[in-house]
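> pasted the sequence and its predicted model underneath.
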Amino acid sequence: MDTPEYPKAKVFIIVEIIEYVPNSVVIKTIIKKTTGNVSAVSFDSGEMLTEKTSPFDTFIQVIDGKAEVVIDDVSNLLDTGQSIIIPAHCRNAIKANVRFKMISTMIKSGYEDLPV
């Protein structure tokens, strides 16, 4: 299923365009292109995105609450306003010890010449 982008040329407050849903992780696509995407994500307390790896760097910025971002078994606790870059090809998981919202930005370029 293709997720539509957020409307262009429309002013919005990022933290207000996504709601918390009990026992859920909610993802709202802001921009989706072949070269990358930007998403707003909300996590209810106790929820998580299971461990995975990505072939691309991912920029995470917490916009409400506190997040735990685990990169190659190293836990990073982020407060509102803090950010971290998850390097390409690193194992990572995102956990909500308390509910939080974040922006996730993945750039899908710069790795074209690297061996797989």
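Good, I have the coordinates.

> only C-alpha atoms from now on, for both contacts and neighbour counts.
Will do.

> count the neighbours of residue 42 for me.
26 (other C-alpha atoms under 10 Å).

> elements contacting the strand or helix carrying it?
Using DSSP states H and E, residue 42 sits within strand 36-43. Under the contact criterion of 3 or more C-alpha pairs under 8 Å, 6 or more residues apart in numbering; DSSP states H and E, strand 36-43 touches strand 25-33, strand 100-107.

> run the angle between the first one and strand 100-107 for me.
Calculated by axes from the mean of the first three to the mean of the last three C-alpha atoms, to 10 degrees, strand 25-33 forms an angle of 30 degrees with strand 100-107.

> put this next to the first one:
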Amino acid sequence: MAKTTPVTGSSAHLDLAGALPVVPESTTSRVLVNNDLMRVVQFTFDAGEMLTEHSSPRAVVVQLVTGRMRFTVDGAEHTMGEGDIIYLAPGASHALVAETPCRMTLVMVDTAV
């Protein structure tokens, strides 16, 4: 489990491209913020990498930073490009396939707090 970061403390996460490069034939991730209100995770995917269908009890915002991917939400497929954002309601099923090497930021927000 990732180290908890206090809600009351600010933080900076710099040089993520250098610290979390796209690795050939891999999916990698790094938890940046993890507290009672939210969890922020940066992912990298090589072309062809995928996450199979799953869901989260939290509300989720996904932003594709670089690359292109197909992102499916509740059976509807969306082609995402750099800078695109998808919001997932709590419990929404979702999956993705990276069409090119990608960097994605995911923010999970606890709606129960």
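Structure's in. What do you need? Keep in mind that this is a model prediction, so the values were computed, not measured.

> on that earlier part again, residues in structure 2 aligned with the strand holding residue 42 of structure 1?
Matched against structure 2 by TM-score structural alignment, strand 36-43 of structure 1 falls on residues 38-45.

> average offset of that stretch relative to structure 1?
Once fitted to structure 1, stretch 38-45 of structure 2 is off its aligned match by 0.6 Å on average (mean C-alpha distance after the TM-score superposition for structure 1).

> give me the residues contacting that stretch.
For stretch 38-45 of structure 2, contacts defined as C-alpha atoms under 8 Å, 6 or more residues apart in numbering pick out 20-23, 25-34, 98, 101-110.

> check stretch 59-72 of structure 1 too.
Applying C-alpha under 8 Å, 6+ apart, the contact partners of stretch 59-72 of structure 1 are 15, 75-86, 90-106.

> just the buried ones from the residues you listed, in ChimeraX syntax?
Here is the ChimeraX command that picks out the buried ones among those, judged by 16 or more other C-alpha atoms under 10 Å:
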select :15,78,79,83,86,90,91,92,93,94,95,96,97,99,100,101,102,103,104,105,106
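
> just the ones of the contacts of stretch 59-72 of structure 1 in strands?
The strands, defined by DSSP state E, take in 75-79, 83-86, 92-95, 100-106 from the contacts of stretch 59-72 of structure 1.

> for the residue positioned nearest the centre of structure 2, give its distance to residue 33 of structure 2.
Centrality entry for structure 2: nearest residue to the mean C-alpha point is residue 106, 2.8 Å, by C-alpha atoms, centre = their mean. Between residue 106 of structure 2 and residue 33 of structure 2 the distance is 11 Å, computed by C-alpha to C-alpha, to the nearest Å.
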